[in-house]
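K.L.:
I need the structure of the sequence given here:
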Amino acid sequence: MFSDFLPVAAFFAGVVSVLSPCILPVIPAVFAYSTEKGKFRPLAIVSGLSLSFTSMGIVTSLFGATLTAYLGYLNIFAEALLITMGVSLLFDLNIFNVFGNFSSLANSKKEGLFGGLLLGLSLGIVWLPCVGSVLGSILTMVAVSGKITYGALMLFIYSIGFSIPMLLVAYSASFSSKKLQKVSKYGFPLKKVAGLIVLGVGFYMVYQNHFGSF
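P.N.:
Sure thing, here's the model as predicted:
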């Protein structure tokens, strides 16, 4: 139903996620040590992040595939979840902050490329409270599709949108923490736009699944 739209939405969601005020300002600290240890280490970190997010897409698709017999109930759950997440983004409710602050897990001094990969994997979990509403919206649509390849692809596209701003910061000396704090302010209007889009998708699903035949 949203197969043509979702890849673009997934990329946009990744960009919006990294502009979160609890992610963007700390990126210089994450990469400060990394770039000193080798020019390819930031790539290892974002590769770990991509692997983490793509794995979430695969697991979510498997979950959806096992529930295809209950697709009607899954659609209702997805509709409710998307509308909830849309409202959360629109009014900046941060409902996923109940997971707490796991920033202490992100040890930016793990050595080597493999250490960077492990750091990226851990950051995919550490930053869940910051990206929960946006990422959850993509995962919800993936679960409804129930297609593993499609789910992996959508989350990989999401991770590309997430990774590009991070690499720009990592390889550009002009991005200071103070400048990034200014840039992060644009995350708020973008989150509201994302909230409206997610709400629209949720209400469209309600119409399509329950009133489209009338």
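K.L.:
C-alpha from now on. contacts and neighbour counts both.
P.N.:
Fine.
K.L.:
so the residue nearest the centre of the chain is in which element?
P.N.:
Residue closest to the average C-alpha location in the chain (Cα atoms, centre = their mean): Leu135, at 3.8 Å. Applying DSSP states H and E as the criterion places Leu135 in helix 128-145.
K.L.:
Tell me what angle whatever helix or strand Met85 lives in forms with helix 128-145.
P.N.:
Here Met85 sits within helix 71-90, counting by DSSP H and E. Helix 71-90 and helix 128-145 are oriented at 150 degrees to each other (axes from the mean of the first three to the mean of the last three Cα atoms, to 10 degrees).
K.L.:
To compare against the first, here's the next sequence to fold:
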Amino acid sequence: MFETETFLAASLLPALLIAFSAGILSFLSPCVLPIVPPYLAYMGGVSVTQMEDDQIARRRAVVASLFFILGLSTVFLILGAGASALGRTLLGYQSYLQMGAGTVVIIFGLHFLGVFRLKFLDQEMRVDAGDQGGSAFGAYFLGLAFAFGWTPCLGPILSAILSLATGTGDVGKGAVMLGVYAIGLGVPFLLVAAFFPQMKRPMAWMKRNLGIIEKISGVLLVIVGLAMATGFLTVFAYWMLEAFPALAIFG
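P.N.:
The predicted structure follows:
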């Protein structure tokens, strides 16, 4: 039991790094990045032009973004806790779960690389947030709607993080992992809102290179999937524990 708990402690830090990176990659996905400016403007109750020229308008967008991130986090925390609870229930089948989850993540990575296309991953279900723009409640509700409505589009990356959360078998750690994923996805919204004039050029460059970003995401997913399916993630976690014994305090 102690060995298992120690392993989970060692594996938590790299898993959190993967979760945060996955959140950023989700932000850079083709179905999220292009809609960032109009979403920020809608949530703040301002126009895109006002966000460029008016500092007060940007502040309103920043406040709205904070509540938007809170809405995202609410959904993903629940998903993380649920996945971890499932992992605890199926603890005796962890090796099979890791192999199966790794295989699924590899398939999603190959989808991003264009080896084949899974049509249901090219679709998105946008949930109408109603006439709630310009209010904290509206931004929070939009965060909830975003987390649910964009799940098909975020599916490949999100599934990898959910698989890692399932592998922990710990509800608290699984929730933390998905919370970190939500932060990785949500904080870029906050940065764009706060520094919109300065971020216009980098965002334009990213939009022009969405294909390259998608390929990079695919490569990373294949690597993570292989690590999960072959058990290398477990080996790496034990190596982390031996190299950095202080990681045991996270348990």
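K.L.:
Next, the buried residues of the helix holding Met85 of the first structure.
P.N.:
Neighbour counts over helix 71-90 of the first structure (16 or more other Cα atoms under 10 Å) mark 71, 74-76, 78-90 as buried.
K.L.:
which other helices and strands contact the following helix or strand past it?
P.N.:
Counting by DSSP H and E, the next helix or strand C-terminal to helix 71-90 of the first structure is helix 112-126. Secondary-structure packing of helix 112-126 of the first structure (3 or more Cα pairs under 8 Å, 6 or more residues apart in numbering; DSSP states H and E): helix 41-66.
K.L.:
which residues touch the helix holding Met85 of the first structure?
P.N.:
Identification of contacts with helix 71-90 of the first structure by Cα atoms under 8 Å, 6 or more residues apart in numbering yields 64, 67, 93-95, 133-134, 136-137, 140-141, 144, 191-199, 201-203, 205-206, 209.
K.L.:
now do stretch 215-235 of the second structure
P.N.:
By Cα under 8 Å, 6+ apart, the residues outside stretch 215-235 of the second structure that reach it are 7, 11, 25, 98-113, 156-157, 160.
K.L.:
Repeat the analysis, applying 7 Å as the threshold.
P.N.:
Stretch 215-235 of the second structure has contacts (Cα atoms under 7 Å, 6 or more residues apart in numbering) with 25, 98-100, 102-103, 105-106, 109-110, 112-113.
K.L.:
Provide the aligned range in the second structure for the helix holding Leu135 of the first structure.
P.N.:
Using TM-score structural alignment, helix 128-145 of the first structure corresponds to residues 151-168 of the second structure.
K.L.:
Give me the mean deviation of that stretch from the first structure.
P.N.:
Here stretch 151-168 of the second structure, set against the first structure after superposition, deviates by a mean of 1.0 Å using mean Cα distance after the TM-score superposition for the first structure.
K.L.:
Nearest to Ala81 of the second structure among the contacts of stretch 215-235 of the second structure?
P.N.:
Nearest to Ala81 of the second structure, judged by Cα to Cα, of those is Gln98 at 17.6 Å.
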